[in-house]
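[1] what follows is a predicted structure for the sequence shown.
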Amino acid sequence: MRAALIMLATLAVAVLLDIGTRRLVRRVDHGRYRWVLGPLRKACRRPTAAVLLFTGLYLALPPRPTGWLGDVRHVIGLLLIGSVAWLVIKALYVAEGVTFSRLPPEVVADRRIRRARTQIRPVRRFTAVVVTIVAIGLIVTTFPPIRAFGISVLGSAGVVGALIGLSARTALGNAFAGIQVAFSDGLHVGDVVVIEGEWGRVEEVKLTNVVVRLWDDRMLILPTMYFTERPFQNWSRHEARVVGKVQIHVDHTADLEDLRTETRRLVESSPLWDRSQWVLQMVDATASSVVIEVQAAAADGPSAWDLRCDLREGLIRYIRDNHPQWLPRTRSEYKP
């Protein structure tokens, strides 16, 4: 009598669950959750039915049967463990598929799709492997002669988790570094930075990495630990205005006042100059030339870069066309 009631209750739960999920899917067919409930019901219907069936059969049998009933209950328990693992793995596949289906299908989103596939698929596969190992370990532990082997299999899942934890130390370090960067007020989105001689603008600041768009539109991706362990230049930490610098080598005979006059004309005629400051100075001298440096302010990093290029080009053109003798020369003395 008890077994019949349990089986009837299990059958009723299975039928009600199937009818309820079918109606729920139909109701939200045009709603916001149709993209997840439909695939989830379709993929998990059979595993769920198997879990309910084997659960009902396992509970219907006596707790400690003897003889052939004990063997039947043991087999049903093994099938129940396998069906639960089957259900979890199916759910993981549905989660992966739903995530991919939510990504934009446009061509511009290909990089996002590849990134999501790279991040999500290994996690799903690893989780499925762990679930399979745990299920095999639980199944083996039900056999007394090889119970120790089953416990070792379960331990191997723990070892895998420990290895993953050790390998994740770098990721965790980057995550903590990302929090430090976010709250240390040293780097913000939109800042103009110079990293190992490369000039660019910060586009994204994440917990694990920072994305910098370089001046030639290349994307430089650095771990956040880089900004906590190594020095870098931030040209716009307190304000967006950036002072651009241009250095030119000229001969010792060059007239700096003449060059200063031409530089004033170039700077004042440029729409990139923010009308705040500019200066021309001799900053170094070598045996064959002197180094002059022009500093001029612009509204932001890109404007400063273009202003530097314009000033460099204009000064070189002026010296070449009007005073070619000011170009750097190598002198030698000949004595017969």
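    That came through fine. Numbering: from 1, shown residues only.
[2] C-alpha from now on. contacts and neighbour counts both.
    Noted.
[3] outside of the longest strand anywhere in the chain, which residues touch it?
    Using DSSP state E, we find that the single longest strand of the chain is strand 273-285. Contacts of strand 273-285 from elsewhere in the structure, counted by Cα atoms under 8 Å, 6 or more residues apart in numbering, are 260, 263, 267-268, 290-299, 304, 307.
[4] ditto for stretch 303-321
    Counting by Cα under 8 Å, 6+ apart, the neighbours of stretch 303-321 from elsewhere in the structure are 242-248, 259, 262-263, 266-267, 270, 272-273, 296-298, 326-327.
[5] can you tell me which of those residues are classed as buried?
    Buried members of the contacts of stretch 303-321, scored by 16 or more other Cα atoms under 10 Å, are 242-248, 259, 262-263, 266-267, 272-273, 296-298, 326-327.
[6] quick one: contacts for R26?
    Applying Cα under 8 Å, 6+ apart, we find R26 in contact with no residue.
[7] second one coming, line it up with the first:
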Amino acid sequence: MDSDSVLRPFTAIAGALVITVIAGWLLDLLLLRADARHGETPLWGLLRRCRLSFQVFLCALLLRGSYRQARILPEHSTAVGRTLVLVLIASAAWLLVRIATAVVDSAYARFADRTADEARVRRVRTQITLIHRVVTAVVVVVSVAAMLLTFPEMRAVGASMLASAGLIGIVAGIAAQSTLGNLFAGLQIAFGDTVRIGDTVVVDGEWGTVEEITLTFLVVRTWDERRITMPVSYFTSKPYENWSRGGAQMTGTVYWHLDHSAPLELMREQLQRILDEVPAWDGRTAGLAVTDTTPHTIQVRAVVTAKDGSDIWTVRCAVRERLLAWLVAHHPYALPRIATSPAAPPPAGPGRDPVAGL
């Protein structure tokens, strides 16, 4: 083995690696300067994540174009060339996915910064996420197909595969009917704006927040940190509650069953004092009224509001707990009871009728 057969491949590989490192450094430096100059968009900073995939692609490209002249493993020239082609295709797909991810993340970040409407931000986030998944899937499928076509055996069977494509398509369509249904349902959700990431929903009696939407399934995070995974076709074929549809603001109710002698005016005053101390209340609405009556009790309903589903739950629980504790401490006669003997009339006072109970 002469020195030229060793020096030439080593020089070619070393030169490709040096050029790759320098090109990656220059690219990172240019992107860093562009990011500092254009602070209004995070795109240039996000594109710096593409450095490694760019270097792998460039190195494979340089070696693919010079491996014959450099006589890199000349006895295995075909295998080396095919391997470099496979690496080149895979790195190109990797680079495209990285670029698409940077563009998507940058577009979403800019839109979120400029838009005050939270519902629109969640809608765009859902659409961009699904579009990104579609683009990634297309790039992966095309790259895998291109890698398979580099093998002569796959080219030979290509004609027979195309000839039977019609029959295979029919069989695959029947076999994957539910999968295709979920796929189209995911696209319908993305662009029909029926449910979005961050929406508060009630499905099958479970209350939670939409955490993730893909082309085939949807994840709902419940209040107790459980995750419910459901096919997206559920949200296009069955009814469900979306508490965030048309705006995140919500109105909630709290019910008590009390005695007929309950001090309603004092309860209204106490309700307002309680709400003033609950940060989750948004201050829009507060009211208390008797909504039903029975021979033994009355049904009292309080109406409260909050900015979203999570806060309305907090407000309802706080009002229910504190007003009940206030009744127990100051007006126990207002609690439901079964009369087995004549009851003493409630004491006279502010908001009370002195002849009540007579």
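    Everything's here; your move. Every value quoted in this text rests on a predicted model; they were computed, and no experiment measured them.
[8] just the ones in strands from the contacts of stretch 303-321 of the first structure, please.
    Counting by DSSP E, those contribute V242, V243, G244, K245, V246, Q247, I248, W273, A296, A297, A298 to strands.
[9] quick one: the helices in the first structure, in order.
    2-27, 34-60, 68-101, 110-141, 147-167, 169-183, 226-229, 256-269, 301-322 (DSSP state H).
[10] put together CSV for these, with distance to A285 of the first structure on each row.
    Putting these into CSV (distance: least, Cα to Cα, whole Å) gives the following:
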stretch, distance to A285 of the first structure
helix 2-27, 79
helix 34-60, 70
helix 68-101, 61
helix 110-141, 50
helix 147-167, 52
helix 169-183, 40
helix 226-229, 35
helix 256-269, 13
helix 301-322, 18
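[11] nearest to L214 of the first structure, of those?
    When those are ranked by distance to L214 of the first structure, counting by Cα to Cα, first place goes to helix 301-322 at 10.3 Å.
[12] if we can go back for a sec, how big's the offset between the longest strand of the first structure and the second structure?
    Average distance, strand 273-285 of the first structure versus aligned residues of the second structure after superposition (mean Cα distance after the TM-score superposition for the first structure): 3.3 Å.
[13] hang on, S83 of the first structure packs against A49?
    No. Using Cα atoms under 8 Å, S83 of the first structure is not in contact with A49, being 9.1 Å away.
[14] more neighbours: which of those two?
    Set side by side, S83 of the first structure and A49 show more neighbours around S83, with 23 against 20, by other Cα atoms under 10 Å.
[15] can you pull the contacts of the more buried one?
    Contacts for S83 of the first structure (Cα under 8 Å, 6+ apart) come out as P47, T48, A50, V51.
[16] same question for A148 of the first structure.
    Contacts for A148 of the first structure were tallied using Cα under 8 Å, 6+ apart; they are T141.
[17] likewise P328 of the first structure?
    With Cα under 8 Å, 6+ apart as the criterion, the residues that contact P328 of the first structure are H249, V250, D251, S288, S289.
[18] what's near enough to touch the last one?
    When you say that, I think you mean S289 of the first structure. Neighbouring residues of S289 of the first structure by Cα under 8 Å, 6+ apart: H249, V250, D251, H252, P328, R329.
[19] please convert the residues you listed to TSV, extending it with distance to R102 of the first structure.
    As requested, these are arranged in TSV below (distance: Cα to Cα, whole Å):
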residue	distance to R102 of the first structure
H249	57
V250	60
D251	64
H252	66
P328	62
R329	65
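[20] highest neighbour count among the residues you listed?
    Each of the contacts of S289 of the first structure was scored by neighbours using other Cα under 10 Å; the highest score is V250's, at 23 neighbours.
[21] what's that one aligned with over in the second structure?
    V250 of the first structure maps onto L258 in the second structure, with residues paired by TM-score structural alignment.
[22] any idea how far E321 of the second structure is from that match?
    L258 of the second structure sits at a distance of 14 Å from E321 of the second structure (criterion: Cα to Cα, to the nearest Å).
[23] returning to that earlier point: quick check: the match of V250 of the first structure vs V201 of the second structure, distance?
    32 Å.
[24] surely Q247 of the first structure is in contact with V291?
    Yes. Here Q247 of the first structure lies in contact with V291, judged by Cα under 8 Å, at a distance of 6.5 Å.
[25] from the contacts of strand 273-285 of the first structure, pick the one nearest A171 of the first structure.
    Taking Cα to Cα as the measure, A171 of the first structure sits nearest to A304 out of these, at 35.7 Å.
[26] identify the residue of the second structure aligned to that closest one.
    With TM-score structural alignment as the criterion, A304 of the first structure lines up with I312 in the second structure.
[27] tally of neighbours for that match?
    The burial count for I312 of the second structure: 22, using other Cα under 10 Å.
[28] please tell me how far it sits from R221 of the second structure.
    The span separating I312 of the second structure from R221 of the second structure equals 17 Å under the rule Cα to Cα.
[29] can you check R8 of the second structure too?
    With distances taken as Cα to Cα, R8 of the second structure is found 60 Å from R221 of the second structure.
[30] between these two, point out the one with more neighbours.
    When neighbours are counted by other Cα under 10 Å, R8 of the second structure and R221 differ, and R221 comes out ahead with 20 against 16.
[31] quick one: contacts for the closest residue in space to the more buried one that isn't next to it in sequence?
    Counting by Cα to Cα, 6 or more residues apart in numbering, R221 of the second structure lies nearest to R227, which is 4.6 Å off, once chain neighbours are set aside. Applying Cα under 8 Å, 6+ apart, we find R227 of the second structure in contact with V219, V220, R221.
[32] okay, and which of these map to strands?
    Per DSSP E, strands hold the following members of the contacts of R227 of the second structure: V219, V220, R221.
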